[in-house]
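Q: structural data only, the sequence is not supplied:
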């Protein structure tokens, strides 16, 4: 549930979270909780004056050996127009969001706004340290009440790699194909997506340009909806 829009009704946003590997919690405050936990929204949307958002992440995939990028399938809410999209994200953009401004709501009736840099304690909340139990109470109190970053993580290329109405993708696998034709090296990204009824190949990317669907598959697929991301 998106807490920053709770006053406007129930909204679900997809997030990416970061926790330091050596996080053992605070000494007194957050003694049994993460002391470096931060989260940011993942933006998968069709651009425009009024962007169309695919807010609910269903699955992610990272090509083995490619450590800086991952791909995800996102869907609309079931209460509105049905649709799905494939968006790609870069780890550097995620790290940049975590280095940005924090978001806060001063009162229960206030708008969510960025926190002034002068109000952020040192060392910076969420920054990895050798021993989180040595973090001062000011830092622990701040991160307990300000885990959300102000900036969302935007997807690459300014728009989804692929999107389609009236279908709900549930899982994704991505493969990179490289080959030569008459001495010319070609490279394609192939997206394999699954729904609750059948897996589907929606298309391929060639040098970041979408190529129409190349094939359909009707073999029953097992749906996987649990999503984990380790940074």
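A: Alright, I've got the coordinates. In this text, all values refer to a predicted model and were calculated from it rather than measured experimentally.
Q: only C-alpha atoms from now on, for both contacts and neighbour counts.
A: Will do.
Q: ranges for the helices of the chain?
A: Assigned by DSSP state H, the helices in the chain fall at 91-98, 137-145.
Q: for burial, what's the neighbour tally of residue 90?
A: Residues contacting residue 90 under the criterion other Cα atoms under 10 Å number 16.
Q: try residue 181
A: 7.
Q: next one: residue 78
A: Using other Cα under 10 Å, residue 78 is surrounded by 10 other residues.
Q: on that earlier part again, I'd like the helices of the chain as JSON lines, with mean neighbour count and distance to residue 23 appended.
A: Putting these into JSON lines (neighbours: other Cα atoms under 10 Å; distance: least, Cα to Cα, whole Å) gives the following:
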{"stretch": "helix 91-98", "mean neighbour count": "17", "distance to residue 23": "16"}
{"stretch": "helix 137-145", "mean neighbour count": "18", "distance to residue 23": "12"}
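Q: pasting the second one now:
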């Protein structure tokens, strides 16, 4: 790997920017607002609005600490006054054209508020009406260390969160809006068993909004199998947006909640797979069909034998298929989990009440046997395998784990590529693509760059990507960084170097390595992401210089000292 050291002046000139706030930390909640040109940030005791073009300029801040009496009560309970007894902002969503909805831990007294941000990008409103603070139980965690997720749809908030001080009652909870609050069954390990939530998404199922479903991604202690011990399984849970709960059973509880296991493993010899069992983050890459986004996930392993991470990609069709498969069933404490062989009641549990399926107007109209079956069988028997039945990226025996992922779909000269930006727990970002070998079905991973974003190696805890502005926004406990998606100028000053980089963002324009644009003149453009072969592409350029570049690359590759990958060191 060629290591390119970049000084602060070089980075500033290329647009790399860092933001920090005195007396705050934990920039873990990011909301990208393209329309207003703002990056809204939730941190310790502060709400922040930053300029998307340059996050170091024109910031706005709201100081929102927990009341003194709450902090003192928190401290009396044995918590650290400075590290834990504060208001850590954990929820930040668009609410309407003029307001955001936000919640924080409130020193173990969760609170929520409406944040006025104005209706246009140049509006100067940025304030909270502190007389309208709401109870945040079931919306924000009590403890900042507890993983949670939420999504706001219409005026309803769907949250995966702990609803108690001790972090023992985890639930998927719907609040706000005009309907009754609704949640998962309480204290039933078949539903949720000490879950760690990592993401939530709304996906339409048909043209009928009554069929819309919400998907929650989490990892939890496995309930399946006597021989597993305390094993962690990764899950995806589904529920219907128009679920009103049951009439006599599961009152104000989900009647459509189901969950299935996510598999991310490398096939091994004699049928023994290497499993990456702990899901860390999930990213939905939208396609032309809103009903079928690609689901990118990052996993790590809880194994004591080796350390590793992987990226697995799932299709929504495979996820839906698992929820249409057999239910997992167990007769008693000493029995194994098996596929349910009996008659499944109608309408099938997990189906939404709508004209599309059965004509039921509400879940309160579901027959009692349907609700009872749903209560006792939330788990599906079939697991969900990734596309290709294996990860698209694996890293083992390295000194880091994957923590975050965002993906940008990029059109290059020889096809369309999904560029993955993967955050790690040592403050680096990997820029990776999958390229076809013999065919588009047989892919190989290609590491384009490894970016050391935070000098203090703080784990990356949040990421947002703006394709429109070609910028990446990265949060950690210590700072926020802004990076351009492409750094074409670092790939040298020759056609061969540019082509060998195999970066879909970059192409040789006849004079330098610059951003690839599909509408530029083909006469001068040189790019070969799939093969990285400059022999034919660059034959018309400075021959001596190209031959020297190729010879240096080949000799370095043979010695194992250099590849077309780049490493960029970024300091703040």
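A: Yep, that arrived. Not measured: the values here are computed from a predicted model.
Q: picking that back up, compare the helices of the first structure and give me the one nearest residue 11 of the first structure.
A: helix 137-145 (20.2 Å; Cα to Cα).
Q: would you agree residue 152 of the second structure falls within a strand?
A: Yes. Assignment of residue 152 of the second structure by DSSP: H, G, I helix; E, B strand; the rest coil places it within a strand.
Q: ok so, going back, can I get the helices of the first structure in CSV with distance to residue 207 of the first structure?
A: As requested, the helices of the first structure are arranged in CSV below (distance: least, Cα to Cα, whole Å):
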stretch, distance to residue 207 of the first structure
helix 91-98, 20
helix 137-145, 41
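Q: closest one to residue 159 of the first structure among those helices?
A: helix 91-98 (15.1 Å).
Q: for residue 165 of the first structure, find the nearest of the helices of the first structure.
A: helix 91-98 (27.7 Å).
Q: tell me the centre residue of the first structure?
A: Nearest residue to the geometric centre of the first structure (Cα atoms, centre = their mean): residue 42, 3.6 Å.
Q: with residue 90 of the first structure as the reference, measure out to the nearest residue to that residue once chain neighbours are set aside.
A: Nearest residue to residue 42 of the first structure, sequence neighbours excluded (Cα to Cα, 6 or more residues apart in numbering): residue 153, at 5.0 Å. Applying Cα to Cα, to the nearest Å, the value for residue 153 of the first structure to residue 90 of the first structure is 9 Å.
Q: what's the answer for residue 28 of the first structure, then?
A: 36 Å.
Q: now residue 116 of the first structure
A: For residue 116 of the first structure relative to residue 90 of the first structure (Cα to Cα), the value is 27 Å.
Q: picking that back up, contact partners for the corresponding residue of the second structure for the residue nearest to the centre of the first structure?
A: Aligned by TM-score structural alignment, residue 42 of the first structure pairs with residue 262 of the second structure. Contacts for residue 262 of the second structure (Cα atoms under 8 Å, 6 or more residues apart in numbering) come out as 233, 234, 235, 236, 383, 384, 385.
Q: kindly report the same for residue 82 of the first structure.
A: Residue 82 of the first structure neighbours (Cα under 8 Å, 6+ apart): 75, 76, 165, 166, 167, 168.
Q: quick check: closest non-adjacent residue to it.
A: For residue 82 of the first structure, the spatially nearest residue (Cα to Cα, 6+ apart) is residue 166, at 5.0 Å.
Q: how many residues are close by the one you found?
A: As a measure of burial, residue 166 of the first structure has 9 neighbours, counting by other Cα under 10 Å.
Q: do residue 125 of the first structure as well
A: 24.
Q: ditto for residue 466 of the second structure
A: Neighbours around residue 466 of the second structure, by other Cα under 10 Å: 16.
Q: translate it into the numbering of the first structure.
A: Looking across to the first structure (by TM-score structural alignment), residue 466 of the second structure lines up with no residue whatsoever.
Q: pretty sure residue 466 of the second structure contacts residue 472?
A: Yes. Judged on Cα atoms under 8 Å, residue 466 of the second structure makes contact with residue 472 at a distance of 6.3 Å.
Q: from residue 382 of the second structure, how far out is the match of residue 42 of the first structure?
A: Distance from residue 262 of the second structure to residue 382 of the second structure, by Cα to Cα: 10 Å.
Q: surely residue 62 of the first structure meets residue 69?
A: Yes. Here residue 62 of the first structure reaches residue 69: they are 6.6 Å apart, a contact under Cα under 8 Å.
Q: who has more neighbours, these two?
A: Between residue 62 of the first structure and residue 69, residue 62 has the larger neighbour count (other Cα under 10 Å), namely 18 against 15.
Q: that one -> the second structure?
A: Aligned partner of residue 62 of the first structure by TM-score structural alignment: residue 284.
Q: same check, this time on residue 133 of the first structure
A: Per TM-score structural alignment, residue 133 of the first structure is aligned with residue 364.
Q: that match reaches residue 249, doesn't it?
A: No. With contact defined as Cα under 8 Å, residue 364 of the second structure does not count as touching residue 249 (9.5 Å).
Q: of these two, who's got more company?
A: Neighbour count, other Cα under 10 Å: between residue 364 of the second structure and residue 249, residue 364 has more, with 20 against 15.
Q: excluding chain neighbours, what is closest to residue 431 of the second structure?
A: residue 421 is the one closest to residue 431 of the second structure (Cα to Cα, 6+ apart), at 4.7 Å.
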